[in-house]
Structure formats: C-alpha cells, structure tokens
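1. sequence and predicted structure, then a few things I'm wondering about:
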Amino acid sequence: MDKELAEYISQKYIPTKRCEADAAVIDKYRNVLPSNLIGAWEIVGFSGFDNGLFWLVNPEVYEGVIADWLDGTGLPEDGSYFCIARGAFGDLQILEAKSGAIINISPALGFISLDLSEISKESDLEDKEEIILSWFVMQRKGAYDISLGGKGIFNDAFNRLGHLEHDELYGFEPALTLDGNIKIERLSRVKGIAHLSLLREFSNPVVKNINI
C-alpha cells in the first residue's frame, strides 16, 4: 500500500465504531481488489466513521443484495461488482473490478448512479489504484446523508435513535419509494441486509448516468 495513503487513512479515517477485518476475508480479496483498498482494511477494518454515517464493508456480505439491485438495470452482466462501503441510510458504493468504476446504489431513494462511459472500460492495475486513492481522498459526508429542506438528517437520526451497529441502518418505515415523505419520526434502526432486500421489492430503480 502507498505509504502516503496509509498515513492519510490512519489520520483521517478514525473509526467511531471499530470492526476488524477478518484475515480470511482479506486473503480472499487480496488478488481480486486493488491493493490500497485491501491495505485500508488492514488499517481500519470494516469500521464505521463519523458516528456511523459511513462504513467500509465486507463485500461478501453484500453479494446477494447488489445482485438483486443491479438485476434488470442493463449493466454488463459479465461485470465483477463488489460493495466496498455503505452509508447510514443504506447507500451502497460498488466497485466494478474490471473497469475500476464506482457505482452508487441509493436503495432508500430508488436510484443507481454511475458513469456509463467508464463502466465498459477495462482499466489496468495502476488506474484502479488511482481510482481507489481518489475515492478515499474525495469522500464527502453529505454523499451518505439524506437532505430535508436543504439540511442533512443524519445528526437528527443519530440523536434520536443512537449509534448504529455494524449490521444496522436507519430505515424509513414505510419505504420512501412508496410516498417520498421524509420524516425523522418514520426512521427506525433496522437490520441492514434484510431492509435493503425489502426495499428492492418496492423499487424499480432508475439508472442515472452522471456523465451527461
């Protein structure tokens, strides 16, 4: 792993809920995913940051969920899709391993955003390392929040419901995709995988091309 990136992650990615990455999982993905992502797991694990707004995650836990959400979207079926991070409200950051492209799935809002011009490319190892480097450096807290009246609702959700565990989300009940009515009172702490799978049943996700 690049020394400067290792120092950056150690200084900037301070877990507020620490979960170590199992050695067997690291070994499973060591020659599959970019080495600087694996290095980050070795430093901070699959931990939560900023009071649980953003988490690095174990890709194998989300294999079924992302397969369900990408099914029928028209994305290349021969792609290699790995969930590398999630937000408190269920947003999923997906790495397509061949191209290095990052896909964002927003289950709560029912859309998928990506750069369609990038997803069909095949990048070399150096390019993928650069993509992950940029991804770590350019993380924005607001990307994982949900806005209400121009203000993110995460802090209100955190103050009302407390700190999430590694397998939990703040979920709207009923789902936002049914009526779009964002109210803090409708949030609950829910089991993440089960909730994301349930949301897929209520959603026909819209694919948004961010490079237009």
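-> That came in fine, so what should we check first?
2. C-alpha only now, for contacts and for neighbours.
-> Noted.
3. show me where this structure has helices.
-> Taking DSSP state H, the helices of the chain run over residues 3-12, 23-29, 35-44, 63-70, 116-119, 125-137, 154-161, 176-179, 192-201.
4. export those to JSON lines and tack on mean neighbour count and distance to Tyr170?
-> Shown next, in JSON lines, are the helices of the chain (neighbours: other Cα atoms under 10 Å; distance: least, Cα to Cα, whole Å):
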{"stretch": "helix 3-12", "mean neighbour count": "12", "distance to Tyr170": "24"}
{"stretch": "helix 23-29", "mean neighbour count": "13", "distance to Tyr170": "26"}
{"stretch": "helix 35-44", "mean neighbour count": "19", "distance to Tyr170": "23"}
{"stretch": "helix 63-70", "mean neighbour count": "17", "distance to Tyr170": "17"}
{"stretch": "helix 116-119", "mean neighbour count": "16", "distance to Tyr170": "30"}
{"stretch": "helix 125-137", "mean neighbour count": "16", "distance to Tyr170": "24"}
{"stretch": "helix 154-161", "mean neighbour count": "15", "distance to Tyr170": "7"}
{"stretch": "helix 176-179", "mean neighbour count": "15", "distance to Tyr170": "12"}
{"stretch": "helix 192-201", "mean neighbour count": "18", "distance to Tyr170": "8"}
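5. one more structure, for comparison:
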Amino acid sequence: MAFKMDERFEWFLEQFGKPNKHESVSEETLTHFRGKLPDRLLEYWEEYGFCSFKDGLFFIVNPLAYQSTMETWLEDRGIMEEDTYHVIARTGFGDLLLWGEKNGNNYTIEPRRGVIFKKGGDAKRIANGKADEALAGFFAIKSPKSSNLKDVDTDKPIFEQAVEKFGTLAPDEMFTFVPAPFAGGEQTFATVDKVDLFVQLDILAQFSNREIQDIHGLTKLAFGG
C-alpha cells in the first residue's frame, strides 16, 4: 500500500527538511514492533527508514539499538514497572525520546542534565485506540529550535556551530559538553565535543543521579521555593 502523508508529519518535514536514510527497516523489525508501537510510526519507518535530519540534529531511530542504554538510565527508577518503553527518536545532543506502549511520550532522557524528564504522556488517547493520533501530535510539536541548545554565554544556537567545527553527526555520534553541565560544566560551544553516542550515554548514566524531574521541578530550580 502506498504511503499517505498526513498533515502533522508534513509539517514536521517542512521544519526539518528531507531526511537522510541510514538504515532500511527489515520486515522482522516491523513485525517485532507491530502492536507495540503506533502503526503510523511503522509506516514512517517503511517510507523513510531510520534516518536523521539537519546534519543529525534529530534522528528517528531503531528502538532495539537503544534498549540497553535506555534500561541503564531507567534502572531502579520504577519507570519500567509502569509501562513498556522504547526509544523512538533522539537529538544530536543525546536526548532520548521515549514512547510507552500505554503512555506514549511520557519521558525524555536528558543526559547533559543527568535527569529523566517526565511529561504528561497520552495515556487517555492511546487507551481509546488513538495511538496514531498521539504519535502525530508527538511529531507536530517538534522543531529545529526545540531540538537545539543555546550557548549560556552568547545565547546563540550551538548545534550549527558544532557541525561547522566537527562535521555532520553519524548515527552513532552525538555532541556533548565536557564536562557535562550536571557535573559542573557549562552549556557553551567552547565545551562541545563530538563523541561516540552509546559510550558517552553509558558514562553519563554512571555519574549522574538520573533524577526524575517534571515541569514543577524545573520551575522550582528556576525560581526557587
């Protein structure tokens, strides 16, 4: 059956541009995730493969490749007991975007901050058989700006400067800050390095608190109280 574009993913592509396919998705992988992840996501996989956008600013990924890393970050946090989660996308700075089979995009792992950020999720729509609609909403709110990070000293976006210095990101690479902000480093272009994605994520998981944080926690950090 021919791929049919939907308005929300069309909007996503207008923001991020044409994807670079890194890996075609096998029938075995599609069969493995059918009934676990939204059908619409599998259709994107069939059409575009596992791919990157804007030199690696955003990736649509194979969850199987990230399973071990995700489990390292979520271990002993009670999250894996509440739902079955899969990494479906990530940013060039190593943020892992999780999709729960019951809850949707309820968590994002943010390695530079050493936290697991809890969102509202989409349990109600998924329970009502609208997982594809929830997934469309996931992509609709993504933008190059929200996937990028700003230099705390200059307020300028960091990713484009990093690509100019280090080159486009490969599927197994990420940009990181040395040292990581949670370890006393600063989120500046001056501290950026290009590193092996999985090695770096495992290192950051070992040295961070892996605290579960939500919007209320961010507000408290920003304004006190």
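-> All right, it came through fine. All values reported here derive from a predicted model rather than from experimental measurement.
6. counterpart of Lys128 of the first structure in the second structure?
-> Under the alignment (TM-score structural alignment), Lys128 of the first structure pairs with Ala131 in the second structure.
7. list the contacts of the closest residue to Gln213 of the second structure other than its chain neighbours.
-> Nearest residue to Gln213 of the second structure, sequence neighbours excluded (Cα to Cα, 6 or more residues apart in numbering): Phe117, at 4.9 Å. Contact analysis of Phe117 of the second structure by Cα atoms under 8 Å, 6 or more residues apart in numbering lists Tyr107, Thr108, Ile109, Glu110, Ile212, Gln213, Asp214.
8. alignment lookup: Phe117 of the second structure to the first structure.
-> Looks like Phe117 of the second structure aligns to Ser113 there (TM-score structural alignment).
9. any idea how far its match is from Ile9 of the first structure?
-> In this view, Ser113 of the first structure and Ile9 of the first structure are 26 Å apart by Cα to Cα, to the nearest Å.
10. check Ile105 of the first structure too.
-> Taking Cα to Cα, one finds Ile105 of the first structure at 24 Å from Ile9 of the first structure.
11. cool, and Leu114 of the first structure?
-> 25 Å.
12. Ile66 of the first structure now?
-> 26 Å.
13. over to Glu185 of the first structure?
-> 35 Å.
14. same check on Glu173 of the first structure?
-> Counting by Cα to Cα, the gap from Glu173 of the first structure to Ile9 of the first structure is 35 Å.
15. equivalent analysis for Gly52 of the first structure, please.
-> Taking Cα to Cα, one finds Gly52 of the first structure at 17 Å from Ile9 of the first structure.
16. next one: Ser134 of the first structure
-> Ser134 of the first structure sits at a distance of 12 Å from Ile9 of the first structure (criterion: Cα to Cα).
17. cool, and Lys121 of the first structure?
-> With Cα to Cα as the criterion, Lys121 of the first structure and Ile9 of the first structure are 28 Å apart.
18. likewise for Gly149 of the first structure?
-> Gly149 of the first structure is 32 Å from Ile9 of the first structure, by Cα to Cα.
19. try Glu96 of the first structure
-> Taking Cα to Cα, one finds Glu96 of the first structure at 22 Å from Ile9 of the first structure.
20. repeat that for Gly72 of the first structure.
-> According to Cα to Cα, Gly72 of the first structure and Ile9 of the first structure sit 36 Å apart.
21. same check, this time on Ser106 of the first structure
-> Separation of Ser106 of the first structure from Ile9 of the first structure (Cα to Cα) stands at 25 Å.
22. and if you look at Ser47 of the first structure?
-> Distance from Ser47 of the first structure to Ile9 of the first structure, by Cα to Cα: 12 Å.
23. what do you get for Glu165 of the first structure?
-> To Ile9 of the first structure, Glu165 of the first structure is 22 Å away according to Cα to Cα.
24. biggest strand in the second structure by residues?
-> In the second structure, assigned by DSSP state E, the strand with the most residues is strand 85-91.
25. which one in the first structure is aligned with Ala140 of the second structure?
-> Correspondence of Ala140 of the second structure to the first structure, assessed by TM-score structural alignment: Val137.
26. His25 of the second structure contacts Glu46, correct?
-> Residue 25 of the second structure: Val, not His. Yes - the criterion here is Cα atoms under 8 Å, and Val25 of the second structure meets it with Glu46 at 6.3 Å.
27. done for today, thanks.
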